[in-house]
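[1] below are the sequence and a predicted model for it; my questions follow.
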Amino acid sequence: MKKSFAVVLAVLTLFASALALADRNFPANGQLGVLNSYRVGALSIDDTDRNPAAAIRVYGTNNLIVPAQQVPKDVDIWYTTEANGNVWKIWLLTPTELKQQEAVIKQQKNSQQ
């Protein structure tokens, strides 16, 4: 019984780790920015104060939710907003992801011309 529980636990841990390390897909309606500061109830993106949504989520580079007190300052982000403009979801970007998102934005601008 103990062995089977340990095996199941090991498999679930491995599965969760694989999901966290998988390539992340960002929503197409997002925006690129720099998160200057974040605390519960207030945030600043690109040196502009923004209102956070009531259910705001900040995802770290491992795709896990980051508590407000652990969100770094002046970090590159991809973020989405609600219909009323409140910031809803934020993804902290790795340097590679930043380059990918910049390429996506450039491609979108070129296709619109």
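    Received the coordinates, thanks. Numbers count the residues shown, from 1 in each chain.
[2] going forward, measure contacts between C-alpha atoms and count neighbours the same way
    Noted.
[3] what residue is smack in the middle of this protein?
    With distances taken as C-alpha atoms, centre = their mean, the residue of the chain nearest its centroid is residue 91 (1.3 Å).
[4] one more structure, for comparison:
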Amino acid sequence: MRHFYDEMGLQMRHRPLLFLFLAAQFLLPALAADRPFPPVAKRGTMSSAPHPQIVIEGRQRQLAPGARIWNEDNLIQLPASIDVRGVPVNYTEDADGAIDRVWMLTPEEARQPLRQQTNTNLR
């Protein structure tokens, strides 16, 4: 007599792998660490402007070539596709003063002081 799982193509030896996969789907988000920011990061608010410009703290600033912007979910956004007003951000500047990295903050991150979010091992 064949087992029900054999008929579905799921053999008994694959069940532990399936269990591990399902457990990982639920446990990995809970293990996600806070985003570490470099010690040179600054805090401000960001609004959109025509690319390659960006408005930080009400002042129009230049985005560096290859600038990266991470949204609240820590996914990279294309600078030209962002349409926001007054979003709290952490950002860094390159040697020429252009904005090279921007992290849009979650409400929880925005409530934390910047110095608690920085990691001295980053640049």
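    Cool, got the structure. In this text, all values refer to a predicted model and were calculated from it rather than measured experimentally.
[5] what's the TM-score for these two chains?
    Once superposed, chain against chain, the TM-score is 0.69 (TM-score structural alignment, normalised by the length of the first structure); 98 aligned residues with a C-alpha RMSD of 3.1 Å.
[6] list the buried ones in the top helix by length along the second structure?
    As assigned by DSSP state H, the longest helix anywhere in the second structure is helix 15-31. Across helix 15-31 of the second structure, burial judged by 16 or more other C-alpha atoms under 10 Å covers no residue at all.
[7] what do you get for stretch 92-104 of the second structure?
    92, 93, 98, 99, 100, 101, 102, 103, 104.
[8] adding distance to residue 42 of the second structure and secondary structure, write the residues you listed out as TSV.
    Putting those into TSV (distance: C-alpha to C-alpha, whole Å; DSSP: H, G, I helix; E, B strand; the rest coil) gives the following:
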residue	distance to residue 42 of the second structure	secondary structure
92	6	strand
93	9	strand
98	13	coil
99	11	strand
100	12	strand
101	10	strand
102	10	strand
103	10	strand
104	12	strand
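[9] which part of the first structure matches the longest strand anywhere in the second structure?
    Ranked by residue count under DSSP state E, the longest strand found in the second structure is strand 59-70. The aligned range for strand 59-70 of the second structure in the first structure is 48-59, by TM-score structural alignment.
[10] what residues does that stretch touch?
    41-44, 65-68, 71, 82, 85-92 (C-alpha atoms under 8 Å, 6 or more residues apart in numbering).
[11] picking up where we left off before, quick check: next helix or strand after the longest helix of the second structure?
    From helix 15-31 of the second structure onward toward the C-terminus, using DSSP states H and E, the following helix or strand is strand 42-48.
[12] the aligned partner of residue 76 of the first structure in the second structure: what's it in contact with?
    Counting by TM-score structural alignment, residue 76 of the first structure corresponds to residue 88 in the second structure. Residues counted as contacts of residue 88 of the second structure (C-alpha under 8 Å, 6+ apart) are 43, 44, 45, 46, 104, 105, 110.
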